[in-house]
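> based on what follows, work out the 3D shape:
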Amino acid sequence: MNYRNVQAPTAVVMVRPHRFRVNPQTLTDNAFQALPTGEPAASDAIAAAARAEFDAAAEQLCAAGVTVHVFDDFGQLDTPDSVFPNNWFSTHHGGRIAIYPMYAPNRRRERRSDVIELLKSTYRVQEVIDYSGLEYDNLFLEGTGAMVLDHAERLAYVANSHRADPVILERFCTAFGYEPMAFPTMGPDGRPVYHTNVMMGIASEYVLVCLDAISDPQRRNEVAARLAGSGRAVLQLSFEQVADFAGNTIELTGSGGRVLALSSRAAASLTDAQRATIEESATLLPLPIPTIERAGGSVRCMIAGVHLTPR
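This next block holds a predicted model:
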């Protein structure tokens, strides 16, 4: 099928971190975080390494022909996870932007008006819907971390968690025209998966997904059927591959066609058969970000896709 790149944007927003560290406020439910050994979690060396990884990743994306809008976070506020902007806003075809309520108090400080203003001045933006006020009611929906959006089939896949409140999910889906597809999850440690985008990534012609993480068998079959029904190849990930961030990927459109941006660690975990299927429609673009991955997110979390029409 021809999705006309609706799933794979040509432009992205990224935030360069200057005070990167592992966020203590998200340690309780993010099993992917790893505290550093041998040096303080907020050391200058770790921050410098993360910044170097960011710059190299942004350069690789630009070299592939992806438009990258880079914003700096100089660290005046306590925003250790600012390198992961996909959680606080998303953009949508038709000129719409959503701003989301965040679970961790220090992540709420990541929201910034200059990002939205850049999008308004560079792209056609008709409406900005801000859900962030629902934080005062302890209701959270962490953007395209909590939701993996199928823009072609108009489906929002969501792992149940306190980071994906069903009330806001329903409001978002009604306003933006998606059907919610929520499901319970359980990782090898017995805990729910904290963000859907670590276990699932939807591209134009294939999907990477850990169906074993869906703990309800009936719901697992329903999700598998909906994914297969989209006409995409369903590439099943193991828990080990999920731990290597193989689900935390994003397909983009560069000057030479589609690319699948993922970390070097994630790319190394793919099987030969999975690689072959992906490479039928996209070029693998591995980005080395081992320091950034300590914070519990990978390439998908670093990239906020721009699904807007340029002015």
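
> rest of the way, CA atoms for contacts and neighbours
Fine.

> so where do the helices sit in the stretch 201-311 of the chain?
Here the stretch 201-311 of the chain has its helices, by DSSP state H, counting those that start in this stretch, at 217-229, 239-243, 264-269, 272-279, 290-293, 299-302.

> contacts for the fourth one next, please.
Contacts made with helix 272-279 from outside it, assessed by C-alpha atoms under 8 Å, 6 or more residues apart in numbering, are listed as Tyr206, Ala233, Leu235, Leu284.

> want to put them side by side, so please do this one too:
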Amino acid sequence: MFAENRRLERVKFLPSLKKIYENESINIIDLTSFENEKKFLEGTGALVLDRVNKIAYCSLSPRANEDVLEEFCKLTNYRSLKFHSTQNFNNKETPIYHTNVMMGVTENFVVVCLESIPNLKERENLKNSILNSKKEIIDISLNQVLKFCGNVLELKNSQGRCYTLMSKSAFEGFTKEQIDVIKKSSEIIYSDISTIETYGGGSVRCMIAELF
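The predicted structure follows:
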């Protein structure tokens, strides 16, 4: 974790997580030693995983270090697809701090802000990877990123029905055509979480994460 106060949260949280899964055979991968080298990889914020095709999409930033990414991929048998994405903050181009701000992978489509990737080769590599995985691209703008359109998460219930979760801000930020693409394969559920988005800085995917 990049922020020291978040490391304290981890110390409190991990024992509870271990207790939940104490009757299951789980393998804990501990990469926290990288913090001593000032290298970080903040979980499913820094990583957007295509679990079917074993691809770890990662926008490199102070919170997503390339060395830690490659170690994660080596230990989990994923292939990394790394790139750099930026947005304007206080009139300065700065790295997007988490990949899940500008990208979300579902079973049939990928929401992504290609505009945020200034390097055209990296942009093309990402686009080709998505298309090669047989997923449809929903290309959002930087303005839509600010409305949390990239911070979506697809869940599946016990009957195999897919649901794409997002905030009200994101739902209203998508175009009708983009909503239609989502609805082809997934039902949309959204809620007004404007207080959390305004003061917490994250949206629906950040809240739910990916605990399986």
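
> before we move on, the earlier item: for the contacts of helix 272-279 of the first structure, work out which two are farthest apart.
Using C-alpha to C-alpha, those reach their maximum pairwise distance at Ala233 and Leu284, which is 16.3 Å.

> which bit of the second structure covers stretch 13-21 of the first structure?
Under TM-score structural alignment, stretch 13-21 of the first structure corresponds to no residues of the second structure.

> which helix is the longest one in the second structure?
In the second structure, ranked by residue count with DSSP state H as the criterion, the top helix is helix 4-20.

> all strands for the second structure, in order.
For the second structure, strands defined by DSSP state E occupy the ranges 47-50, 55-59, 79-83, 86-89, 92-95, 103-105, 109-112, 136-139, 153-156, 162-167, 187-191.

> the fifth one packs against which elements?
Packing contacts for strand 92-95 of the second structure, counted by 3 or more C-alpha pairs under 8 Å, 6 or more residues apart in numbering; DSSP states H and E, involve strand 86-89.

> what about the helices of the stretch 201-311 of the first structure, which gets the closest to Ser90 of the first structure?
Set against Ser90 of the first structure and scored by C-alpha to C-alpha, the helices of the stretch 201-311 of the first structure come closest in helix 299-302, at 11.8 Å.

> what's the mean distance for that closest one versus the second structure?
Superposing on the second structure and averaging over aligned pairs (mean C-alpha distance after the TM-score superposition for the first structure), helix 299-302 of the first structure comes out at 0.5 Å.

> pretty sure Asp165 of the first structure contacts Glu142?
No: assessed by C-alpha atoms under 8 Å, Asp165 of the first structure is found out of contact with Glu142, at 9.2 Å.

> so between these two, which is more surrounded?
Glu142 (25 against 18; other C-alpha atoms under 10 Å).

> what's the more buried one aligned with over in the second structure?
Per TM-score structural alignment, Glu142 of the first structure is aligned with Glu42.

> what residues are up against that match?
Met1, Phe2, Arg63, Ala64.

> can you tell me how far it is from Ile193 of the second structure?
23 Å (C-alpha to C-alpha, to the nearest Å).

> same question for Cys149 of the second structure.
Taking C-alpha to C-alpha, one finds Cys149 of the second structure at 13 Å from Ile193 of the second structure.

> which one in the second structure is furthest away from the centre?
Relative to the centre of the second structure, the most outlying C-alpha is that of Asn23, 28.9 Å out, by C-alpha atoms, centre = their mean.

> could you measure from it over to Leu17 of the second structure?
Using C-alpha to C-alpha, Asn23 of the second structure is found at 12 Å from Leu17 of the second structure.

> swap in Glu177 of the second structure?
Taking C-alpha to C-alpha, one finds Glu177 of the second structure at 40 Å from Leu17 of the second structure.

> picking that back up, which one's more surrounded, Cys149 and Ile193 of the second structure?
Shown here are Cys149 of the second structure and Ile193; by other C-alpha under 10 Å, Cys149 has more neighbours (31 against 15).

> how many other residues sit next to the residue nearest to that one when sequence neighbours are not counted?
Leaving aside its sequence neighbours, Cys149 of the second structure sits nearest to Ala170 (C-alpha to C-alpha, 6 or more residues apart in numbering; 4.4 Å). Using other C-alpha under 10 Å, Ala170 of the second structure is surrounded by 23 other residues.
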